[in-house]
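Novice: Got a sequence here, can you model it:
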Amino acid sequence: MLSTGWSRLSSTLSSGNRHHSQSLPFFTILQNAAGRAWSRRVAGNSFHYSTAHDQTVDNGIAGYESLVESSAADRCTRTPTCSAKPIRTKARARVSREKTRLSIYYLHPDSLIENDVKFSDAGRCTDACSQSIISDYDDDELGTVCVWGNPLLAQVSFRSQPQSHTRPRTLPQATSRAILYRNLTLLSCRIPPVTLPQLMDYHDLYPETQSTRSYNFLISMAIRTTSFGSVQWLLQSMAAANINKNLETHKLVIRWKIRMGAWEAAWQTLTASGVVSNVQNRSDDNASVGWPETLWSEFFGSLKRRSIRRKGVVMEEPDDPFIVYAQRFLFLMKNRPSFSLTHAKPRIIHSIAYILLQLQQQEEALQLVRTYFSNLPSRIAPETTGQCLDIIHILIVFGSRKRGLKKFHEHREILNSLLSLHSSFVPTSTTLFLLLGSLRRAMRSGVLASECLASFKRRWGKDIEDHRVRLRVASLALKEGRLDITSDMLADGRLANEQASSSIEPAVVYEHSTRRPRFKSIFRGTGKLVVHQIRLEKRVRRAKERRRTIKGVKNREHA
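Specialist: Predicted structure coming up:
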């Protein structure tokens, strides 16, 4: 039907060209040229159709791109955008499973070249073009069909043409619970990531292989992305499917309620429903007496700020969080599980230390962390090392009540003392980035930041410096008025970006792991860094122009 309609359109355009060749308007010329551009593209490309809802039931997903193109998340209205390149639509249409459908590219007139408007038979599509579409329909290559349409109704998608036709990555058919969970994990590891609604649509395609583990995975991702309505829907769907909850599910429910600001409701719901006794009866012999440790640690969380908006009002913590934190801390320590803090998990120590810092008890928090680090074994896993570094990070952010240069020196002493407690502790670029934040109110912030960076590079290597650290040093130097340091940091950042773009690195694929990577590994937030760098460069240019103006005025006064 698509090829027939296009042939009629091409015939109309070509006949119009023969009868009105002497007085063609410019817009008609562009339409004719678009038809020829489409003909050339059809001759060089093969085509493929796949959609997650229509094709996956029988044949599995034919690639990650097919799921991204056809999820229910893309049913929402897109912002009209115009581009000089072909525009790819993601508007989904309902079709039967027996029929197939082509992906569509919309051609924009600005993408045409001068030779496109000099062809003698403009806009004509031969039958061979239509036959090539049908013959290539069953290929596994990812192809497109270009038609003339309104580009303002589609979303811009810049996509380079592949050098050679390669078969797309495929996922195995979700014939078991383990395979379904693995497929969800692989899809979530994709960069750019597959959205939560797309994963939920894919999960709904296999109701017979759904499990508690797969639901927990989606609930955890919904909480991370503050999709609290999706959490409620997943819990209701889990109950309708008669899938039992486990300890991980109860932990996620507590986290969900606390992130929404319902701390007391989470506690009352947990105690009134008898979850603790049921969990302990089903748990193994290593379960602690009293509260399960995993459930107890969740109550150290708090409302995720600006994540709940109802009737135009943003839900926030009470006006006096000091009293609220103190009451919750005393209540939790009174009802804590029967375990020793020296043998607790790093996350427990992180939660207790953080709430002590919020209560302005810096000395007690530092003493707790030092005691815990002193009792660590000589060899610890890399994951434990990272969690211990997170504990150090909160201490070099909230560990001092002083201001200015005294705060920076105290945080640096805390850092050096904690790093010396274990041989596995090695600071990262995040450690240096947070430490330099103490210099915001210092007088000589730029010089001290530059010296601190040089000292860390000599001791820990050049990997301690990344784009965030360079921008922070440049910002502190600009505040001090040291434009030379700022210019050097920005130049180093541009050089590092050029070297990173020139070196082609293979994409990281988590093929052999069933654990989802950290969100920071997927949502890198590089866009904010680019915006920050552009603003810094503008401020530097304005500062230099202002200095030149002042210097010129002084020279004229002396003259």
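Novice: CA atoms for contacts and neighbours, from now on please.
Specialist: Fine.
Novice: for this protein, what spans make up the strands?
Specialist: 87-88, 104-106, 145-147, 309-310, 313-314 (DSSP state E).
Novice: what's the most buried one of these?
Specialist: Greatest average neighbour count among the strands of the chain goes to strand 87-88 (a mean of 24), per mean count of other C-alpha atoms under 10 Å.
Novice: how far is that strand from where the chain is centred?
Specialist: Between the centre of strand 87-88 and the centre of its chain there are 23 Å (C-alpha atoms, centre = their mean, to the nearest Å).
Novice: thinking again about what came up before, minimum distance to residue 375: which of the strands of the chain has it?
Specialist: strand 313-314 (43.1 Å; C-alpha to C-alpha).
Novice: re the thing from before, want to throw the strands of the chain into TSV with distance to residue 200?
Specialist: Below are the strands of the chain laid out as TSV (distance: least, C-alpha to C-alpha, whole Å):
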stretch	distance to residue 200
strand 87-88	24
strand 104-106	25
strand 145-147	29
strand 309-310	24
strand 313-314	28
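Novice: and this one, so I can compare the two:
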Amino acid sequence: MLSSNLCHSLTFKNLPTLPALIDYHDSYPQYRSTDSYNFLIELSIRHAQFGTTHWLLDAMIHDRLPRDLTTRILEVRWLVRTGKWETAWTRVTGLRPEDALDKPLRNGLPSPTITVPCEMWKELLGTTKRGAIRRRSGVRRDPDKESNDHDHFPPLEIVDDPAVGTKAYVRRRHLLGCLRPTFTSSKKLVRPKLVNAAVSHSLRNGEGFAAEALAHSYLSQLPSKVRDETAAQCMDIIHTLLKADIKCGLKSFRANQGRLMSLLTTHPSLKPSSTTLRLILLPLQSVFKSGTIANDVAGRFQKHWGDQIIDNSVKSLIVKLAEKEGRMDIVEKMLHEERCNQRMVRTRAVPQSTLPLPDPRGLRRPPDRELFSCPISSNILWDKLKARVRRKQRADNQERVE
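Specialist: You can find the predicted model right below:
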């Protein structure tokens, strides 16, 4: 009852302050519960009232109320936000960083792999609340004067996360690398954008195998039915992995193909899009028979997943690859298909009943979304591409005549 009343108070027109909610909570000790404390703890963290968070955690112990998983998650979040990241890591794993990382490195042993719930793992990906925590490094004294009561204190330093490349940053990345999140125990689906951010972070640190293992673990433990929006966000995780390896020519092309097929088999709702096909074809830019391979791969994708997988961006990439190889037959084929599509769009009949009525205000400027729509820019790119192809064809014809 008390926790429900606290939640309902956030719907008031004049929102109550956090101290007012705590006073209301203290007025009914017989109705206090773990849920009511969790509500106030989460609210205090959201408002960066970290001293209040500490007091609420101590009050919960004083009331002898059990801590559930939500309380543990909130405590880890509080520790991360206040700059006590290694303490939060210890609360999650039950191990000290010295035992899990320093001792194995000194003895030449690999770091242990620790399985943790995904709810705890995602809290460790958080950052310190910038500007909320400040500390004083020490007292600055004037060496020419004796110590007195007029010592000058330096300004407070903002507690922040370690900078990229520092020892503290590398140490944190190693500690995160020891964790393997499990997604099966989660009552609520972890957002794909969060996993995508973690995968991107691992790739930036050169941890390609860990990033791929994380993506495979997450996608294989998705529920049997997911929304189309969630499936598209999961495909973005695959796209992030494909973008990381597009510079090694045929080797990257084959590796990305195998990586894509392996990840697509983890869930039936995952289907490639035109972006997927374009990322698969990008490594072919440094391959000799790039146009031939790209045309064959696009045909296989079109056969398995439909015509919508080949859009203008894919067609233009295939034309560029075929032009580089000298396969003008593929270029003519793609340009012919594009001309047919544009002709169908122009000649599409519009029923008279659907035509817009004249504006009674007279002439007016159309909105920007109509003036600067995507098809216009796409047509401009196609016109430039066709002009370049025509110039190349004229040059080839002149060489043959000479």
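Novice: TM-score of the superposition?
Specialist: Laid over one another, the chains give 0.53 as their TM-score (TM-score structural alignment, normalised by the length of the second structure), with 255 aligned residues with a C-alpha RMSD of 4.6 Å.
Novice: With respect to residue 519 of the first structure, which of the strands of the first structure lies nearest?
Specialist: Nearest to residue 519 of the first structure, of all those, is strand 309-310, at 23.7 Å by C-alpha to C-alpha.
Novice: what range in the second structure matches that closest one?
Specialist: Counting by TM-score structural alignment, strand 309-310 of the first structure pairs with no residue of the second structure.
Novice: so how far is that strand from its chain's centroid?
Specialist: 23 Å.
Novice: again with stretch 532-548 of the first structure
Specialist: Counting by C-alpha atoms, centre = their mean, stretch 532-548 of the first structure comes out at 30 Å from the chain centroid.
Novice: quick one: it to the second structure mean distance?
Specialist: With mean C-alpha distance after the TM-score superposition for the first structure, stretch 532-548 of the first structure departs from the second structure by a mean of 1.1 Å once superposed.
Novice: Give me the buried stretch members for that stretch, please.
Specialist: Neighbour counts over stretch 532-548 of the first structure (16 or more other C-alpha atoms under 10 Å) mark 533, 536-537, 540 as buried.
Novice: Quick one: closest of the strands of the first structure to residue 10 of the first structure.
Specialist: Once the strands of the first structure are compared by C-alpha to C-alpha, strand 145-147 is nearest, at 10.7 Å.
Novice: Report the aligned residue range of the second structure for the closest one.
Specialist: Against the second structure, strand 145-147 of the first structure falls on no residues (TM-score structural alignment).
Novice: Check which helices and strands that strand is in contact with.
Specialist: Counting contacts by 3 or more C-alpha pairs under 8 Å, 6 or more residues apart in numbering; DSSP states H and E, strand 145-147 of the first structure packs against helix 26-44, strand 104-106.
Novice: mind running it again at 6 Å?
Specialist: Packing partners of strand 145-147 of the first structure (3 or more C-alpha pairs under 6 Å, 6 or more residues apart in numbering; DSSP states H and E): strand 104-106.
Novice: elements contacting the strand it packs on?
Specialist: Against strand 104-106 of the first structure (3+ C-alpha pairs under 6 Å, 6+ apart) you get strand 87-88, strand 145-147.
Novice: can you put the ones you listed in a markdown table and add distance to residue 421 of the first structure?
Specialist: Putting these into a markdown table (distance: least, C-alpha to C-alpha, whole Å) gives the following:
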| stretch | distance to residue 421 of the first structure |
| --- | --- |
| strand 87-88 | 56 |
| strand 145-147 | 63 |
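Novice: so which of those strands gets nearest residue 413 of the first structure?
Specialist: Short answer: strand 87-88, nearest of these by C-alpha to C-alpha, at 55.1 Å.
Novice: any idea what residue 198 of the second structure aligns with in the first structure?
Specialist: Match for residue 198 of the second structure (TM-score structural alignment): residue 352.
Novice: Next one: that match from residue 275 of the first structure, what distance?
Specialist: 24 Å (C-alpha to C-alpha, to the nearest Å).
Novice: can you check residue 455 of the first structure too?
Specialist: 52 Å.
Novice: quick one, which of the two is more surrounded?
Specialist: residue 275 (15 against 12; other C-alpha atoms under 10 Å).
Novice: which residue packs closest to that one, ignoring adjacent ones?
Specialist: Counting by C-alpha to C-alpha, 6 or more residues apart in numbering, residue 250 is the residue found nearest to residue 275 of the first structure once chain neighbours are left out, at 7.7 Å.
Novice: before we move on, the earlier item: now do the match of residue 198 of the second structure against residue 345 of the first structure, distance only.
Specialist: 11 Å.
Novice: And the two? Which one has more around it.
Specialist: The neighbour count for residue 352 of the first structure versus residue 345, taken as other C-alpha under 10 Å, is higher for residue 352 (21 against 15).
Novice: so who does that one touch?
Specialist: Going by C-alpha atoms under 6 Å, 6 or more residues apart in numbering, residue 352 of the first structure touches no other residue.
Novice: Residue 379 of the first structure matches what in the second structure?
Specialist: Looks like residue 379 of the first structure aligns to residue 225 there (TM-score structural alignment).
Novice: Run a quick neighbour tally on that match.
Specialist: Neighbours of residue 225 of the second structure (other C-alpha under 10 Å): 11.
Novice: give me the element residue 115 of the second structure is part of.
Specialist: Assigned by DSSP states H and E, residue 115 of the second structure belongs to strand 114-117.
Novice: Run through who's touching that strand.
Specialist: So strand 114-117 of the second structure is contacted by 178-182 (C-alpha under 6 Å, 6+ apart).
Novice: about what we covered before: out of the helices and strands packed on strand 104-106 of the first structure, which is closest to residue 431 of the first structure?
Specialist: strand 87-88 (42.1 Å).
Novice: Now do the same for residue 337 of the second structure: its match in the first structure.
Specialist: Counting by TM-score structural alignment, the partner of residue 337 of the second structure is residue 492.
Novice: Give me the neighbour count for its match.
Specialist: 14.
Novice: can you check the one 4 residues further on too?
Specialist: The number of residues packed near residue 496 of the first structure is 14, by other C-alpha under 10 Å.
Novice: swap in the one 5 residues further on?
Specialist: Summarising burial for residue 501 of the first structure: neighbours were counted as other C-alpha under 10 Å, giving 10.
Novice: Distance-wise, check it relative to residue 520 of the first structure.
Specialist: For residue 501 of the first structure, the distance to residue 520 of the first structure - C-alpha to C-alpha - is 20 Å.
Novice: Equivalent analysis for residue 299 of the first structure, please.
Specialist: For residue 299 of the first structure relative to residue 520 of the first structure (C-alpha to C-alpha), the value is 24 Å.
Novice: same check, this time on residue 309 of the first structure
Specialist: 25 Å.
Novice: Okay then, goodbye and thanks.
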